[in-house]
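S.K.: no letters, just coordinates:
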């Protein structure tokens, strides 16, 4: 049985980056065509592969039904690793590594996306798009009500999303890069809702609103037009 969701396209055979980008744009276009205001939050995880939690990873793989022979191999591959730091010829003492997959290994990304395969189901009320450690969460205001009420409803949905994201981050020991997590508002209507979105715990970091974002290597504007992409392409 498949463990990885279709919303994850990173490091998978027959899954392409361009397909993930087109599916992402299609979801926003579809919501905007129904006159719904849309908020997309682009989440950045801090040093994602280097934060892979060994105990949590093995425990989750066991719950997913991975055979014990594979689990034992993965556990041996992760554990009993040591390293030292060298600066200008001076070396630190050896110390144990308890987090992070081996750098350069082709298995580390696969293990990471498997460990986080349930992230999308933990973020209810949004459409999740994943590419490796990149997450884009799309939320829209309720249909069938006036625009102001839609924006208020959207604000509530965004706050629920952030609460769920923070909870998942703490549960899996997968820290969020608060400074690089940004939000983009899209709507057919003119005007931008004036509400503040921020994480409720820790430093209570306020998320920055942006009019454009480089998603998976492509510049996306809030109106989803091609003007910005054409301008950058011609300029380069």
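M.R.: Yep, it's here. Predicted, not measured: the structure shown is a model, and the values here were computed from it.

S.K.: rest of the way, CA atoms for contacts and neighbours
M.R.: Noted.

S.K.: pick out the residue closest to the middle of the chain.
M.R.: For the chain, the residue whose C-alpha lies nearest the mean C-alpha position (CA atoms, centre = their mean) is residue 135; its distance is 2.0 Å.

S.K.: surely that one forms part of a helix?
M.R.: No. Checked against DSSP: H, G, I helix; E, B strand; the rest coil, residue 135 lies outside a helix; its state is strand.

S.K.: so the nearest residue to it once chain neighbours are set aside, which of the three states?
M.R.: Distance criterion CA to CA, 6 or more residues apart in numbering; nearest residue to residue 135, sequence neighbours excluded, is residue 43 at 5.2 Å. Look at residue 43: counting by three-state DSSP, its state is strand.

S.K.: can you get me a residue count around residue 43?
M.R.: 21 (other CA atoms under 10 Å).

S.K.: hang on, the residue nearest to the centre of the chain packs against residue 48?
M.R.: No. Because the distance of 11.6 Å does not satisfy CA atoms under 8 Å, residue 135 is recorded as not touching residue 48.

S.K.: in the protein, which spans are strands?
M.R.: 38-44, 81-83, 86-87, 90-91, 95-97, 127-131, 134-140, 182-186, 208-209, 212-215, 218-221 (DSSP state E).

S.K.: select the longest helix from the protein.
M.R.: Selection of the longest helix in the chain by residue count, based on DSSP state H, yields helix 147-172.

S.K.: check which helices and strands that one sits against.
M.R.: In terms of contacts (3 or more CA pairs under 8 Å, 6 or more residues apart in numbering; DSSP states H and E), helix 147-172 is packed against strand 38-44, helix 119-122, strand 134-140.

S.K.: try it again with 10 Å
M.R.: Counting contacts by 3 or more CA pairs under 10 Å, 6 or more residues apart in numbering; DSSP states H and E, helix 147-172 is packed against strand 38-44, helix 54-63, helix 119-122, strand 134-140.

S.K.: another one to put next to it:
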């Protein structure tokens, strides 16, 4: 895989600068063009339907339903485990994400820009005329941003490697696990072992 780079100048000093929605949108569009972030990172996890071109929640539901119906038609038992990771976007470890980006060939200015984009972020709460003190954000990717979903998918792209026995269907941070067999107790034991 070729390294991904973004042309332009990236400065490490951003003082009080904020990423505007327009600038982030343009950067996101640049990173989604052919031979850039979204297209260069080969998603090994074909089971991920969230934030992917030509993948929809309807396809997720259809695949899960087909999995269960086909199993029942064969006279077997099917068990589904449905997991929603709490605050999934808020808990992404930045050093781990940066390491994964490097493993996918993201280097140079593109990696510097993303690292800078994630670092030294602040948040505060404002209610009417009262504003809390700013607090640093040590982890997570910005929700509602153009880059957030792409970075999230890269972060969890290798989740399927943890569980080789169960069928996995993901829609963003919602994880659906399925297993089928003839012996219900054996299925339960296998699922419990995989989840431990």
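M.R.: Done, it's in. Quantities reported herein were computed from a predicted structural model and do not represent experimental measurements.

S.K.: where does the TM-score land?
M.R.: The TM-score (TM-score structural alignment, normalised by the length of the second structure) is 0.72; 156 aligned residues with a CA RMSD of 1.8 Å.

S.K.: quick check: the equivalent of residue 49 of the first structure over in the second structure vs residue 153 of the second structure, distance?
M.R.: Under the alignment (TM-score structural alignment), residue 49 of the first structure pairs with residue 89 in the second structure. When distance is defined by CA to CA, to the nearest Å, residue 89 of the second structure is 10 Å away from residue 153 of the second structure.

S.K.: what sits in contact with each of the two?
M.R.: 172-173 (CA atoms under 10 Å, 6 or more residues apart in numbering).

S.K.: so stretch 11-25 of the first structure aligns onto which residues of the second structure?
M.R.: Stretch 11-25 of the first structure lines up with residues 51-65 of the second structure when matched by TM-score structural alignment.

S.K.: tell me the contacts of the nearest residue to residue 17 of the first structure once chain neighbours are set aside?
M.R.: Take residue 17 of the first structure and drop its neighbours on the chain: the residue closest to it by CA to CA, 6+ apart is residue 9, 6.7 Å away. By CA under 10 Å, 6+ apart, residue 9 of the first structure lies in contact with 15-21, 113, 129-132.

S.K.: now residue 160 of the second structure
M.R.: 44-48, 166-170.

S.K.: mean deviation, the longest helix along the second structure versus the first structure?
M.R.: In the second structure, taking DSSP H as the definition, the longest helix is helix 57-73. After superposition onto the first structure, helix 57-73 of the second structure sits on average 1.6 Å from its aligned residues (mean CA distance after the TM-score superposition for the first structure).

S.K.: from the contact counts, what lies against that helix?
M.R.: Packed next to helix 57-73 of the second structure, using 3+ CA pairs under 10 Å, 6+ apart, are strand 77-84, strand 167-171, strand 174-181.

S.K.: one more pass at 8 Å, please.
M.R.: So helix 57-73 of the second structure, by 3+ CA pairs under 8 Å, 6+ apart, packs with strand 77-84, strand 167-171.

S.K.: reformat those strands as TSV; add distance to residue 70 of the second structure.
M.R.: Output for those, formatted as TSV (distance: least, CA to CA, whole Å):
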stretch	distance to residue 70 of the second structure
strand 77-84	10
strand 167-171	13
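
S.K.: give me whichever of those is most buried.
M.R.: Most buried of those by mean neighbour count (mean count of other CA atoms under 10 Å) is strand 167-171; its value is a mean of 21.

S.K.: what does it rub up against?
M.R.: By CA atoms under 8 Å, 6 or more residues apart in numbering, the surrounding residues in contact with strand 167-171 of the second structure are 47-50, 57, 60, 64, 160, 175-179.

S.K.: show the buried residues in these.
M.R.: 47-50, 60, 64, 160, 175-179 (16 or more other CA atoms under 10 Å).

S.K.: I'd like the strands of the first structure laid out as CSV, including distance to residue 227 of the first structure.
M.R.: Converted to CSV, those look like this (distance: least, CA to CA, whole Å):
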stretch, distance to residue 227 of the first structure
strand 38-44, 20
strand 81-83, 49
strand 86-87, 47
strand 90-91, 52
strand 95-97, 47
strand 127-131, 24
strand 134-140, 22
strand 182-186, 16
strand 208-209, 20
strand 212-215, 12
strand 218-221, 9
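
S.K.: residue 19 of the first structure: neighbour count?
M.R.: Here the number of neighbours of residue 19 of the first structure (other CA under 10 Å) works out to 11.

S.K.: nearest residue to the alignment partner in the first structure of residue 159 of the second structure other than its sequence neighbours?
M.R.: Correspondence of residue 159 of the second structure to the first structure, assessed by TM-score structural alignment: residue 119. Nearest in space to residue 119 of the first structure, with sequence neighbours left out and distances taken as CA to CA, 6+ apart, is residue 168 at 7.3 Å.

S.K.: map that neighbour onto the second structure.
M.R.: Under TM-score structural alignment, residue 168 of the first structure pairs with no residue in the second structure.

S.K.: please report how far residue 168 of the first structure lies from residue 123 of the first structure.
M.R.: Using CA to CA, one gets 9 Å for the distance from residue 168 of the first structure to residue 123 of the first structure.

S.K.: noted, bye for now.
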